[in-house]
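Undergrad: One predicted model, sequence on top.
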Amino acid sequence: MPDPTAAPARVAVTEEAAQLLRRLTGDHGPLMFHQSGGCCDGSSPMCFPDGDFLLSDADVHLGDLDVGLERGVPVWMSRAQFAYWSHTHLTIDVVRGRGAGFSVEAPHGVRFLIRSRLFTDDEAALLES
């Protein structure tokens, strides 16, 4: 049973996206996401082999996706983008269609995308504490 006083996760993943991430991990090794909200594919989450995208103090670690592997998939966002999205829960999903050429799923005819919802008042209060 989840702890009702624990802060909610900021990120989640659909089962379809988790299946793809397991397959991509087999091809590329450990993976990571970065959500910049800027160039290339707009606000699509970009998936890279872990470490291929250089992070800095300008990035915020939102959490790790549990995709059923030994290691979770870390999700990062630029601090500037986080200022706008800090009140939302993000779920990484996958849909058919070409995304950005830099993201590892692009050659498979699918692309990752973000589905979002506002945190409830109770969730927001837990995040602030």
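TA: The structure has been received and is ready for your questions.
Undergrad: Only C-alpha atoms from now on, for both contacts and neighbour counts.
TA: OK.
Undergrad: quick one, longest helix in the chain?
TA: helix 15-28 (DSSP state H).
Undergrad: name the helices or strands packed onto that one?
TA: Judged by 3 or more CA pairs under 8 Å, 6 or more residues apart in numbering; DSSP states H and E, the packing partners of helix 15-28 are strand 88-96.
Undergrad: Included below, for side-by-side comparison, is a second structure:
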Amino acid sequence: MGGSSSTSPDTPERVIARDAARALIAEIRQDHPDILFHQSGGCCDGSSPMCYPVDDFRIGDSDVKLGEIDGVPVYISASQFEAWKHTQLILDVVPGRGGMFSLDNGRERRFLTRGRVFTVQELAALDEAG
């Protein structure tokens, strides 16, 4: 269920994925091999994780890379990161339509972000890792 991390084994990952999300990622990559996620901050699609072809989305200077899921990078805006930095984001899938510009649109399943608050020990390990 985890992502990939270059930190110590004791450092929790900031983003992980459920099996259903990994399966939908693999399906999307059959059509679009190079994709990324950006955790939306609201507006039209609420706060859905948006999935884009790498060439169709420009990462901003203030975007924060949370980690990777099966080699797919996951980003969030700096302001959202401040609000969510105490929370592990869990990429999941539910029935429905994806965001208008997201690659999960039209697949009758959409990505959804769930959250879990880090423990005190996990937060200490994240602080130590920088």
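TA: Thanks, I have it. Here the structure is a predicted model, which is why all the values come from computation and not from measurement.
Undergrad: according to the alignment, the longest helix of the first structure goes to what range in the second structure?
TA: Aligned by TM-score structural alignment, helix 15-28 of the first structure falls on residues 19-32 of the second structure.
Undergrad: sorry, back to before: how far does the longest helix of the first structure sit from the chain's center?
TA: On the basis of CA atoms, centre = their mean, to the nearest Å, helix 15-28 of the first structure sits 13 Å off its chain's mean C-alpha point.
Undergrad: Sort out which residues of it are buried, please.
TA: Applying a neighbour-count criterion of 16 or more other CA atoms under 10 Å, one finds 17-18, 20-22, 24-25 buried in helix 15-28 of the first structure.
Undergrad: after superposition, how close is that helix to the second structure?
TA: By mean CA distance after the TM-score superposition for the first structure, the fitted helix 15-28 of the first structure averages 0.7 Å away from its aligned residues in the second structure.
Undergrad: what's the helix or strand following that helix packed up against?
TA: Next along the chain after helix 15-28 of the first structure, taking DSSP states H and E as the criterion, comes strand 31-35. Counting contacts by 3+ CA pairs under 8 Å, 6+ apart, strand 31-35 of the first structure packs against strand 46-49, strand 73-78.
Undergrad: Using TSV, please lay out those together with mean neighbour count and distance to Pro8 of the first structure.
TA: Output for those, formatted as TSV (neighbours: other CA atoms under 10 Å; distance: least, CA to CA, whole Å):
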stretch	mean neighbour count	distance to Pro8 of the first structure
strand 46-49	23	23
strand 73-78	21	15
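Undergrad: Which among those strands is found nearest to His61 of the first structure?
TA: Distance to His61 of the first structure, taken as CA to CA, is lowest for strand 73-78 among these, at 4.5 Å.
Undergrad: now for the second structure, which residue lies nearest the mean position of the chain?
TA: Val74 (4.3 Å; CA atoms, centre = their mean).
Undergrad: need the contact list for the aligned partner of that residue in the first structure.
TA: Taking TM-score structural alignment for the superposition, Val74 of the second structure sits opposite Val75 in the first structure. Contact analysis of Val75 of the first structure by CA atoms under 8 Å, 6 or more residues apart in numbering lists 11, 32-35, 61-65.
Undergrad: cutoff 10 Å now
TA: 10-12, 31-35, 45-47, 60-65, 92 (CA atoms under 10 Å, 6 or more residues apart in numbering).
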